[in-house]
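**Student:** what follows is a predicted protein model with its sequence.
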Amino acid sequence: MATFGPLDVEDVYVHPHSQIQQRFYRSVGLPPFLFVDVCIQTHGREVVFGPADAFLGLFDRDGVLKCGAAPTMQIEAEAEALISRRWHWILVEKEVRRGHPLEALASYHAEVLEPLTELLRLRYAPHKIGYGLKHIYADLPAEVTRELESLYALTHPDDLRGGMEQAGRWMDELASTLT
C-alpha cells in the first residue's frame, strides 16, 4: 500500500460553519501548491452545488449532495439586502475628509467593493454566495473581472470617489436585473 509520506503541512482550518471540518495536508518535497484539501460535512447539512462546481463526493450513500441553482426569491432578497447597505458608503467619504487614507481604503473595500462583488456573484454565480473573491476568475466573465480589478486597484483617497461613482452605476444596473 502506498503512503502519503512525512508531512510538512498539516493544518486544521476552523470553518465558520459549525457543521464543516476542513484540513489541509502536504507531503515533504511536494511543490507548494500541491496539497490535499479534506472537507467533511455533517449528514444533516443541506449541501447544494451549482452547475459549474467541480466536486467529488466520495461518501454520499444517502444522496445528500445536490446540484442546483439558488432559488429566485433568495437571490432577490440577498440583492435587496446588499443594495440597502449603500448608505454605508458615507463612511468612505468621512475617512477621506478626516485625512485617514488607510481607514478610507478599508471602508471602500468593506462597504463598496464587497457588496458589489456579492451582487456580481448573485448575477453570474448565484450558487457561490459568500465566496468573496475566491474563484472570482472562474465564476465571472473576463470583462467583469477586469472592471472589478480596476475598482480594487484604487488606493489613493482622491480616486475612491470616482470608484464609488463607477460602483454605484454598476450596482444600479445589477439592481435592475436582480430585484
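**Tutor:** Arrived safely.
**Student:** please count neighbours and contacts with C-alpha atoms only from this point.
**Tutor:** Noted.
**Student:** checking Tyr25 next. Helix, strand or coil?
**Tutor:** Of the three states, Tyr25 takes strand under DSSP: H, G, I helix; E, B strand; the rest coil.
**Student:** let's bring in a second one:
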Amino acid sequence: CGVSGQRILEPPQELWRAGARELAHGVVERLSVARQALAEVGQFLVEIESRGPMELFGHGSTAGWFAETARISPNEARDTVARALALNESRNLDGTPAPAFAPIAGAAAAEGDLGHQQLDPILAVLKKIPDDASADDRTGAEQILVTLARHAGPQEISNVGAELLAHLDPDGNE
C-alpha cells in the first residue's frame, strides 16, 4: 500500500482573477487530491485493523479509535473502516494476504477518481450479487460500475447497479 503519486498544489491566490476554466480545474484537482488522501487514510486504517487496535492503541475497535482520533461520529467511523476494508487488501490473523472485496473500486479511489459518494453505492450493489455468480460476472459488474462512477453520481450508479443485479439474478431474492 504505497503512497500514490503525490501532487503538491499551489495554494489558490487571487481567485478573483481566475477564469472559469481555472476555477473548474482547481476544484477538480483539489477534489482528486482530497479523495487520494482519504483513500490513503483507509489504507492506514486497514493496517491498524490487521495489527489490532488493542495491541497498537489499547482500543477495542479500529472504528472506535478512529472516531476519537478524527473527532467524527461512531457511525461515520464505522462506515469509513468498513469501506476501507472492502477496498483494500489486508492480512489475515496468520499474516496471509486477504484480497480486497472490491479491488477495482479501491484502485480508482487511490487514484483520486472516486469518493465515498460513488464508492458506497458501488459496494452496496456488489454485496447484493448472488453467491453463485461467477468471479468473472462479479469482476465485470465491478468494472462497469467503476467506469460509470468516474462520470456519474450515486443515483445513476444505483440505477445501473439494479439493472446489473436483475441480469445476474433474474429470479430475484424470492
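**Tutor:** Okay, I see it. Treat the numbers as computed from the prediction; the structure is a model and nothing was measured.
**Student:** where does the TM-score land?
**Tutor:** The TM-score (TM-score structural alignment, normalised by the length of the second structure) is 0.25; 73 aligned residues with a C-alpha RMSD of 5.1 Å.
**Student:** so Arg83 of the second structure touches Pro121, yeah?
**Tutor:** No - judged on C-alpha atoms under 8 Å, Arg83 of the second structure makes no contact with Pro121 at a distance of 11.0 Å.
**Student:** hey, where'd the helices end up in the first structure?
**Tutor:** Ranges of helices in the first structure, per DSSP state H, are 72-84, 90-98, 101-107, 114-124, 136-139, 142-152, 157-178.
**Student:** got the buried residues for the longest one?
**Tutor:** Read that as helix 157-178 of the first structure. By neighbour count on 16 or more other C-alpha atoms under 10 Å, the buried set for helix 157-178 of the first structure is 157, 160-161, 163-164, 167-168, 171, 174-175, 178.
**Student:** ditto for the first one
**Tutor:** If you call a residue buried by 16+ other C-alpha under 10 Å, then helix 72-84 of the first structure has these buried ones: 75-76, 78-79, 82-83.
**Student:** from those residues, pick the one nearest Val12 of the first structure.
**Tutor:** Checking those against Val12 of the first structure by C-alpha to C-alpha gives Glu78 as the nearest, at 30.8 Å.
**Student:** what's the most distant pair in the buried residues of helix 72-84 of the first structure?
**Tutor:** Largest pairwise distance in the buried residues of helix 72-84 of the first structure, by C-alpha to C-alpha, is 12.2 Å, between Ile75 and Ile83.
**Student:** ok, so what distance separates Tyr13 of the first structure from Val38 of the first structure?
**Tutor:** Distance from Tyr13 of the first structure to Val38 of the first structure, counting by C-alpha to C-alpha, to the nearest Å: 10 Å.
**Student:** same check on Ile75 of the first structure?
**Tutor:** Using C-alpha to C-alpha, Ile75 of the first structure is found at 29 Å from Val38 of the first structure.
**Student:** repeat that for Arg98 of the first structure.
**Tutor:** For Arg98 of the first structure, the distance to Val38 of the first structure equals 46 Å [C-alpha to C-alpha].
**Student:** pick the one among the buried residues of helix 72-84 of the first structure closest to Asp139 of the first structure.
**Tutor:** Asp139 of the first structure has its nearest neighbour among those in Ile75, at 16.3 Å by C-alpha to C-alpha.
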